[in-house]
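Asker: missing the sequence, but the structure's below:
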């Protein structure tokens, strides 16, 4: 039964990716639309939403997303986080530079308005700050994963404070988001985290075999950042997200 489910979903998944390539080629290539246009934003959202359904993800959302022009920060568990969040609201993600060069996926990410950071390179944080600032000033909602990597979802790694500079400089709302993929014991469903040296294909194959996967998006209240520096803001976001994860895991 699992094998049949995996093969069926994989075919749907690949077909959906090809459909995304076609749509992007038409609307972003031929018609020259960009992610700043509401119709194109809606198209991207709908495509990402459909992708999560194909993967068998059942999404529960609590709280209200901040208005446009805000900085959103979330814990990071797996590649599924991106279609999950991108299917709920129009948002521009900050991603590692390597993604830009991935076959097909990198091109789709660029056309969807993804912002990139070159990790480990001198001046990378400053360049990312400038890119994020431009997007935020243009009215976009920007989302980053300040842990800088994925985790099991049962705890939170320290947040990188430098990435919070645009929010301090522009004095804009900052909203923490908690992502969870809970199993029956309240902890993260063990097949979901994309961590350590696991290959992307192995993670995808594991998720494809599950009959259903529960996912939760908790939009926490936007923070008052007056008087905070970027380190203080990063710590406050990290603390709020960690506390919510600990509370939810005990339910």
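Answerer: Here it is on my side, so go on. Only a predicted model underlies this, so the values are computations on that prediction, with no experimental measurement involved. Numbers count the residues shown, from 1 in each chain.

Asker: CA atoms for contacts and neighbours, from now on please.
Answerer: Noted.

Asker: Name the residues of stretch 46-65 that are buried.
Answerer: For stretch 46-65, burial by neighbour count (16 or more other Cα atoms under 10 Å) applies to 46-57, 59, 65.

Asker: ugh, wrong one, stretch 170-177
Answerer: 172-177.

Asker: same question, stretch 18-36
Answerer: Applying a neighbour-count criterion of 16+ other Cα under 10 Å, the buried positions in stretch 18-36 are 20, 23-24, 27-28, 33-35.

Asker: Name the nearest of those residues relative to residue 206.
Answerer: Residue 206 lies nearest to residue 20 out of the buried residues of stretch 18-36, by Cα to Cα, at 23.1 Å.

Asker: Which elements pack onto the helix or strand where that closest one lies?
Answerer: Using DSSP states H and E, residue 20 sits in helix 2-24. Contact analysis of helix 2-24 by 3 or more Cα pairs under 8 Å, 6 or more residues apart in numbering; DSSP states H and E lists helix 38-54, helix 105-111, helix 200-208 as its packing neighbours.

Asker: chain center to it, what's the gap?
Answerer: 20 Å (Cα atoms, centre = their mean, to the nearest Å).

Asker: what's in contact with it?
Answerer: The contact list for helix 2-24 (Cα atoms under 8 Å, 6 or more residues apart in numbering) reads 47, 51, 54-55, 104, 108, 111, 205, 208-211.

Asker: Which pair of those spans the longest distance?
Answerer: Longest span within the contacts of helix 2-24, Cα to Cα: 111 and 211, 31.6 Å.

Asker: what about the strands in the stretch 51-200 of the chain?
Answerer: Listed in chain order, the strands found in the stretch 51-200 of the chain under DSSP state E, counting those that start in this stretch are 57-62, 71-74, 92-96, 115-117, 142-144, 174-180.

Asker: Of all residues in this structure, which one is nearest the centre?
Answerer: residue 82 (3.3 Å; Cα atoms, centre = their mean).

Asker: mind listing what it touches?
Answerer: Contacts of residue 82 by Cα under 8 Å, 6+ apart are residue 93.

Asker: alright, now check it against this:
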């Protein structure tokens, strides 16, 4: 009964909030007004609280620009979590564009959709990401290329780090700043989550979206730690693949520290 009530309340909050903010966002997009960047953050913050995601930040977003955030990817909830702590745009796989509801929301947030399987489109996609970076937008890259179980960081795909390389020619001082970010789901109803409850948070790619979404909403009260590492000043002298490995290691360090409860308050 309580679970069903939660689903109704979350659904009602989603409809009311989205319908209230949608016209403003569409007008802002049409005019190119800066509110188009701020409005999604408000939406994400409210939806995090409604669903029961308690987000704790450790460290802070780098003030340097251009700025590429590179994060591990556990679940669709990562979008809400990162969107609630910073004004960002996401790099998403092309399939997301056609997902019901989530794809529509991703378009409204001005996500950059990429087709990873088609190499002939890589140059165009990298150019679009580079343009966003040079325009001063904070772009989020989930470099694993898929979601994980939340217990580990999978190997990073270095191809889209090419966007940072492509932006160097026009970047101030010839540098693009790459900041590692770790997302860790660490608690449920105020208790340490552990591996048993991790599937409530994690969404591996072979699990259907709708059942997982409903399960997460029914449970609610998830603690999420977002760990901002030190930004790396990437320039033309640095190897892209080695930089990807370095960022991967720092994201893994942040995740492990959060899962083991070794973060500073």
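Answerer: Arrived safely, thanks for sending. Because the structure is a prediction, the values reported are computed rather than measured.

Asker: aligned partner of the residue nearest to the centre of the first structure in the second structure?
Answerer: Counting by TM-score structural alignment, residue 82 of the first structure lines up with residue 79 in the second structure.

Asker: follow-up on the earlier one: I'd like the buried residues of stretch 170-177 of the first structure written out as CSV, with distance to residue 250 of the first structure added.
Answerer: Compiled in CSV, those are given as follows (distance: Cα to Cα, whole Å):
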residue, distance to residue 250 of the first structure
172, 33
173, 30
174, 27
175, 23
176, 20
177, 18
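
Asker: And the counterpart of residue 54 of the first structure in the second structure, how far from residue 185 of the second structure?
Answerer: Matched by TM-score structural alignment, residue 54 of the first structure corresponds to residue 50 in the second structure. Noted for residue 50 of the second structure: a distance of 17 Å to residue 185 of the second structure, by Cα to Cα, to the nearest Å.

Asker: same check, this time on residue 136 of the second structure
Answerer: For residue 136 of the second structure relative to residue 185 of the second structure (Cα to Cα), the value is 29 Å.

Asker: can you check residue 151 of the second structure too?
Answerer: 9 Å.

Asker: Please say which of those two ends up with more neighbours.
Answerer: residue 185 (29 against 18; other Cα atoms under 10 Å).

Asker: Please say which position in the first structure the more buried one maps to.
Answerer: With TM-score structural alignment as the criterion, residue 185 of the second structure matches residue 181.

Asker: Setting aside sequence neighbours, what's the nearest residue to its match?
Answerer: residue 215 (4.4 Å; Cα to Cα, 6 or more residues apart in numbering).

Asker: where does that neighbour land in three-state SS?
Answerer: strand (DSSP: H, G, I helix; E, B strand; the rest coil).

Asker: close enough to count as contact, it and residue 180?
Answerer: Yes - between residue 215 of the first structure and residue 180 there is a contact at 5.7 Å, judged by Cα atoms under 8 Å.

Asker: Look at these two and report which has more neighbours.
Answerer: More crowded of residue 215 of the first structure and residue 180, by other Cα under 10 Å: residue 180, with 28 against 21.

Asker: Leaving aside the residues adjacent along the chain, what's closest to the more buried one?
Answerer: Here the residue nearest residue 180 of the first structure, using Cα to Cα, 6+ apart, is residue 216, at 5.0 Å.

Asker: now swap in residue 131 of the first structure and tell me
Answerer: residue 115 (7.1 Å).

Asker: Where do the helices of the stretch 151-265 of the second structure begin and end?
Answerer: 162-167, 194-201, 209-219, 240-259 (DSSP state H, counting those that start in this stretch).

Asker: Would you reformat these as CSV and include mean neighbour count and distance to residue 36 of the second structure?
Answerer: Output for these, formatted as CSV (neighbours: other Cα atoms under 10 Å; distance: least, Cα to Cα, whole Å):
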stretch, mean neighbour count, distance to residue 36 of the second structure
helix 162-167, 22, 23
helix 194-201, 17, 29
helix 209-219, 16, 26
helix 240-259, 20, 29
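
Asker: what about those helices, which gets the closest to residue 146 of the second structure?
Answerer: That would be helix 209-219 among the helices of the stretch 151-265 of the second structure, by Cα to Cα, at 13.5 Å.

Asker: Tell me the residues of the first structure aligned with the closest one.
Answerer: Counting by TM-score structural alignment, helix 209-219 of the second structure corresponds to 200-210 in the first structure.

Asker: what's that stretch in contact with?
Answerer: Under Cα under 8 Å, 6+ apart, the answer for stretch 200-210 of the first structure is 2-3, 5-6, 9-10, 55-56, 191-194.

Asker: one more time with 10 Å
Answerer: 1-10, 13, 54-57, 78-80, 190-195, 213 (Cα atoms under 10 Å, 6 or more residues apart in numbering).

Asker: chain center to it, what's the gap?
Answerer: 18 Å.

Asker: and if you look at stretch 71-86 of the first structure?
Answerer: 2 Å.

Asker: Please report the distance of residue 181 of the second structure from residue 142 of the second structure.
Answerer: Applying Cα to Cα to residue 181 of the second structure and residue 142 of the second structure gives a distance of 10 Å.

Asker: shared neighbours, these two?
Answerer: Joint contacts of residue 181 of the second structure and residue 142 (Cα under 10 Å, 6+ apart) are 69-72.

Asker: Can you tell me how far the aligned partner of residue 245 of the first structure in the second structure is from residue 221 of the second structure?
Answerer: When the second structure is aligned by TM-score structural alignment, the residue opposite residue 245 of the first structure is residue 255. Distance, residue 255 of the second structure to residue 221 of the second structure, using Cα to Cα: 20 Å.
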